[in-house]
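>>> need a 3D model of the following:
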Amino acid sequence: MSASQSTSSSDPASNPKVSPDDATYYTWSSFFSILTGNASTREREAYFRVKDTINAEADCKRCVRDTKWLFANSPIIRFMKHNIDLLGPSDGSASITPERVICQKCDAKQSGGFDPEYGILICANQMRNWGHTEDTIAHEMVHAYDHLRFKMDAVHNLRHAACTEIRASTLSGECRWGREFFTRGQWGVTQQMQECVRRRAALSVAARPGCRDAAHANQVVNEVWDSCFNDTRPFDEIYK
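Next up is the predicted model:
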């Protein structure tokens, strides 16, 4: 059976009659189709959906292991945890611990999220390595800090959403030059970090219910840019 024939069948991830071996063959045949540039957008999405389903348990175990290691050894994670603990109630209910970092497979194209009640979500199937996990946890911990320190409403207030996204992308290290250059293929030199922060903040704001379109998202980001980009609390300066 050719790659094109195999990828035209129904998605095995959603078909209970397809065996794990069939799903694996589908994954490999789609993989080679992608390599040769013959896969459609639908086929590419189906390949990664099946791959994530097959690897979900292993991805989550790796995420949990990396999370525990980072809370014990990562300077930025330890620093953020300490400062979040200083802001939270004495009973520790707002503290971000490894137990409040939930690793799971996500269907959406996202790395993670923060909820004041439940803690931090890490999309295990999106994590490339422990460094990516560190950046993602640090990003969400900035949101946790901002929620406690500034009482932000990042769901309904677009200016609040833009500000915390600017700060999270700036302070977590996810927009540093090396990450942009080697991982995302952004090869500019001048103002590269700032452009990354702007891009990621605008994308996040654009996904909020109150945002009209991309132009509106960019306008909101520009309105709060100077004050939020230059606010490095709880750091004295941009950490990395």
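
>>> from here on, just use CA atoms for contacts and neighbour counts.
Noted.

>>> and Arg42, how many neighbours?
By the criterion of other CA atoms under 10 Å, Arg42 has 10 neighbours.

>>> how about the one 3 residues further on?
Residues contacting Glu45 under the criterion other CA under 10 Å number 12.

>>> so it, which state does it fall into?
Glu45 falls in the helix class when you classify it by DSSP: H, G, I helix; E, B strand; the rest coil.

>>> which SS class is Asp107?
Recorded secondary structure, Asp107: coil (three-state DSSP).

>>> need the contact list for it.
For Asp107, the contacting residues are Arg49, by CA atoms under 8 Å, 6 or more residues apart in numbering.

>>> I figured Thr67 hits Thr133, correct?
Yes: in terms of CA atoms under 8 Å, Thr67 counts as a neighbour of Thr133; the distance is 7.5 Å.

>>> out of these two, which sits in the more crowded spot?
Thr67 (25 against 22).

>>> what's the separation between that one and Gln110?
Note on Thr67: its distance to Gln110, by CA to CA, to the nearest Å, is 18 Å.

>>> next, count neighbours for Asp21.
The burial count assigned to Asp21 is 9, neighbours taken as other CA under 10 Å.

>>> now do Leu86
Neighbours around Leu86, by other CA under 10 Å: 16.

>>> would you do the same for the sequence below? I want to compare the two.
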Amino acid sequence: MEQGEIAPPSAEEKGKEEDDLGYRLCPDQNKKSQSFLVRSLFTFHNRCQLMLRMTLDMNPYAQLLEAMKQSGCTVFSDQHFSCENCDGCVSGGFDSATSQIVLCQNTCHQSHMNWVVTHELIHAFDHCHAHVDWFKNVKHLACSEV
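All right, here's what the predicted structure looks like:
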């Protein structure tokens, strides 16, 4: 290997990355939540919640939540979304294990929030309605991304 080149990850490191399922990008996910007062005063949580509310009120794609309900999916908008601190390289994601849309409160602004919510709602709809196998069928993943 030449000087300045980065060595490829070992099999052990690669296995850890694959088992991680992206949770390293949202390290606050699934941790014990702080009190409402602490989240509101000392983080971007309150701002994220306000941007989410505005998006759900104004964005026509928020109607996907109603379509999910009509398809027999359980939807609670207050539990279906989670504002979390994330790695700077992501804005949000869909957690299929919890059927929850994670919004990165420390990296998102309103116009980007609209896009992220729309994109992740499509994944949530596909997960519920089409029973997508996210980790074993690359065609399912590709179809949802298109």
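
>>> how far away is Lys68 of structure 1 from Phe79 of structure 1?
Taking CA to CA as the criterion, Lys68 of structure 1 is separated from Phe79 of structure 1 by 15 Å.

>>> an error on my part: the question was meant for Arg149 of structure 1.
From Arg149 of structure 1 over to Phe79 of structure 1 the distance is 15 Å, taken as CA to CA.

>>> quick one: map Asp59 of structure 1 onto structure 2.
When the structures are aligned by TM-score structural alignment, the residue of structure 2 matched to Asp59 of structure 1 is Phe44.

>>> check contacts around its match.
When contacts are counted by CA under 8 Å, 6+ apart, Phe44 of structure 2 touches 105-106.

>>> centroid-nearest residue for structure 2?
The centre of structure 2 sits closest to Gly93, judged by CA atoms, centre = their mean, with a distance of 2.0 Å.

>>> in a strand, that residue, correct?
Yes: going by three-state DSSP, the assignment for Gly93 of structure 2 places it inside a strand.

>>> how big's the offset between the helix ranked longest in structure 2 and structure 1?
Scanning structure 2 for the longest helix, with DSSP state H as the assignment, gives helix 110-125. For helix 110-125 of structure 2, the mean distance from the matching residues in structure 1 following superposition reads 0.7 Å, by mean CA distance after the TM-score superposition for structure 1.

>>> only the buried residues of the helix or strand following that helix, if you could.
Elements were assigned by DSSP states H and E; along the chain past helix 110-125 of structure 2, the next helix or strand is helix 138-145. Neighbour-count burial for helix 138-145 of structure 2, with 16 or more other CA atoms under 10 Å as criterion, is recorded at 140-141, 144.

>>> which one of those residues is nearest to Cys83 of structure 2?
The nearest member of these to Cys83 of structure 2, counting by CA to CA, is Ser144 at 22.5 Å.

>>> Cys104 of structure 2 -> structure 1?
Counting by TM-score structural alignment, Cys104 of structure 2 lines up with Cys123 in structure 1.

>>> my bad, should have said Phe135 of structure 2
Using TM-score structural alignment to pair residues, one finds that Phe135 of structure 2 aligns to Val155 in structure 1.

>>> neighbours of that match, how many?
12.

>>> distance of it from Tyr47 of structure 1?
Using CA to CA, we find Val155 of structure 1 at a distance of 32 Å from Tyr47 of structure 1.

>>> do the same with Glu223 of structure 1
Noted for Glu223 of structure 1: a distance of 40 Å to Tyr47 of structure 1, by CA to CA.

>>> so for the two, which residue has more residues nearby?
Ranked by neighbour count (other CA under 10 Å), Glu223 of structure 1 and Tyr47 place Tyr47 first, with 27 against 13.

>>> hmm, the match of Phe135 of structure 2 is touching Ala161, no?
Yes: with contact defined as CA under 8 Å, Val155 of structure 1 reaches Ala161; the gap is 6.8 Å.

>>> just to revisit the earlier point, flag every buried residue along the longest helix of structure 2.
Going by neighbour count (16+ other CA under 10 Å), the buried part of helix 110-125 of structure 2 is 113-114, 116-125.

>>> do stretch 53-66 of structure 2 as well
So for stretch 53-66 of structure 2, counting by 16+ other CA under 10 Å, buried means 55-56, 61-62, 65.

>>> got it, and stretch 80-95 of structure 2?
80-87, 91-95.
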